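J.: Build me a model from this:
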Amino acid sequence: MSSSGSVTPKVTFDPAHPPVIEGFSPTSQRFRDESFKDKLKRKIGENPVVPLGCLATAGALSYGLYCFHRGNSQRSQLMMRTRILAQGFTVVAILGGLAVSAMKSPRPH
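T.: This next block holds a predicted model:
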């Protein structure tokens, strides 16, 4: 059964040559070749507040679970509330970093 309106691609997709999309520039080769450790260092350098928020969140969670295990429910509740504050701080830090990087990036004319 053949249809008269069948769609056939004019050009086949070649993964070695990605399509050109207006307004989009793929990541440079420099970032593709960096190791995990190098990328982590670069990301921490770009926004050092986010790892602090992550550590604060993990610390509050860990200590809260420890207090819960030991039966200190008041301290456990306090640490769970502290964890929520630390998570909020981390989200605000991420959004702030995105805003700063958006303001720094050159805009096309």
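J.: from here on, contacts and neighbour counts on C-alpha atoms
T.: Fine.
J.: Name the nearest residue to residue 31, sequence neighbours excluded.
T.: residue 39 (7.8 Å; C-alpha to C-alpha, 6 or more residues apart in numbering).
J.: again with residue 66
T.: residue 76 (7.8 Å).
J.: Report the separation between the one you found and residue 56.
T.: Separation of residue 76 from residue 56 (C-alpha to C-alpha, to the nearest Å): 15 Å.
J.: Could I get the buried residue list for the longest helix along the chain?
T.: Secondary structure of the chain read by DSSP state H shows that its longest helix is helix 73-104. Neighbour counts using 16 or more other C-alpha atoms under 10 Å place 75-76, 79-80, 82-83, 85-87, 89-90, 93-94, 97 of helix 73-104 among the buried residues.
J.: to compare against the first, here's another:
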Amino acid sequence: MGKPAEETAAKKSDENYTSEFDWIQIRQKMEENIQDETFVGKFKRKFSENPLVPAGAFLTLGVLSYGLWNFRQGKSHMSQVMMRWRIAAQGFTVFALVGGMFVAANSATKQGVFMEPPAVK
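T.: You can find the predicted model right below:
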């Protein structure tokens, strides 16, 4: 009578042991796909994946620089206007970043990149 319970417990223990070490196989698969990437190569890849984020960052930098230059020249009104535009440019950059994440996640889901977790027996 106690034997089936012991067998069931041993079977569950073996299944848990196996599932606990599945991450090793996942990591090995991930390491096969890792490529050494330079800073310039990574920038080009990221820019091609979501070109609005770097464009928004450069826009923010340009508006900030122009606003600081106006501040230094003593043009306080134009400096204030540029600081307001800087906030708008930062908002655009954040919106582009979040939008790009949703688009990438949606396309990855459609391509089946995300794996289903293993079924528990």
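J.: TM-score for these two?
T.: Overlay of the two chains. TM-score (TM-score structural alignment, normalised by the length of the first structure): 0.73; 90 aligned residues with a C-alpha RMSD of 2.5 Å.
J.: tell me the SS of the residue nearest to residue 31 of the first structure?
T.: helix (DSSP: H, G, I helix; E, B strand; the rest coil).
J.: tally of neighbours for it?
T.: Residue 39 of the first structure has 14 neighbours, counted by other C-alpha atoms under 10 Å.
J.: That one and residue 89 of the first structure: what is the separation?
T.: 23 Å.
J.: Over to residue 35 of the first structure?
T.: 28 Å.
J.: Ok, residue 49 of the first structure next?
T.: Taken as C-alpha to C-alpha, the span from residue 49 of the first structure to residue 89 of the first structure is 9 Å.
J.: which residues are common contacts for these two?
T.: Common neighbours of residue 49 of the first structure and residue 89, counting by C-alpha atoms under 8 Å, 6 or more residues apart in numbering, are absent.
J.: list the buried ones in stretch 52-72 of the second structure?
T.: 52-57, 59-60, 63-68, 70-71.
J.: Mind reading off the mean deviation between that stretch and the first structure?
T.: Compared with the first structure after fitting, stretch 52-72 of the second structure has a mean deviation of 0.5 Å; criterion: mean C-alpha distance after the TM-score superposition for the first structure.
J.: This completes my enquiry, with thanks.
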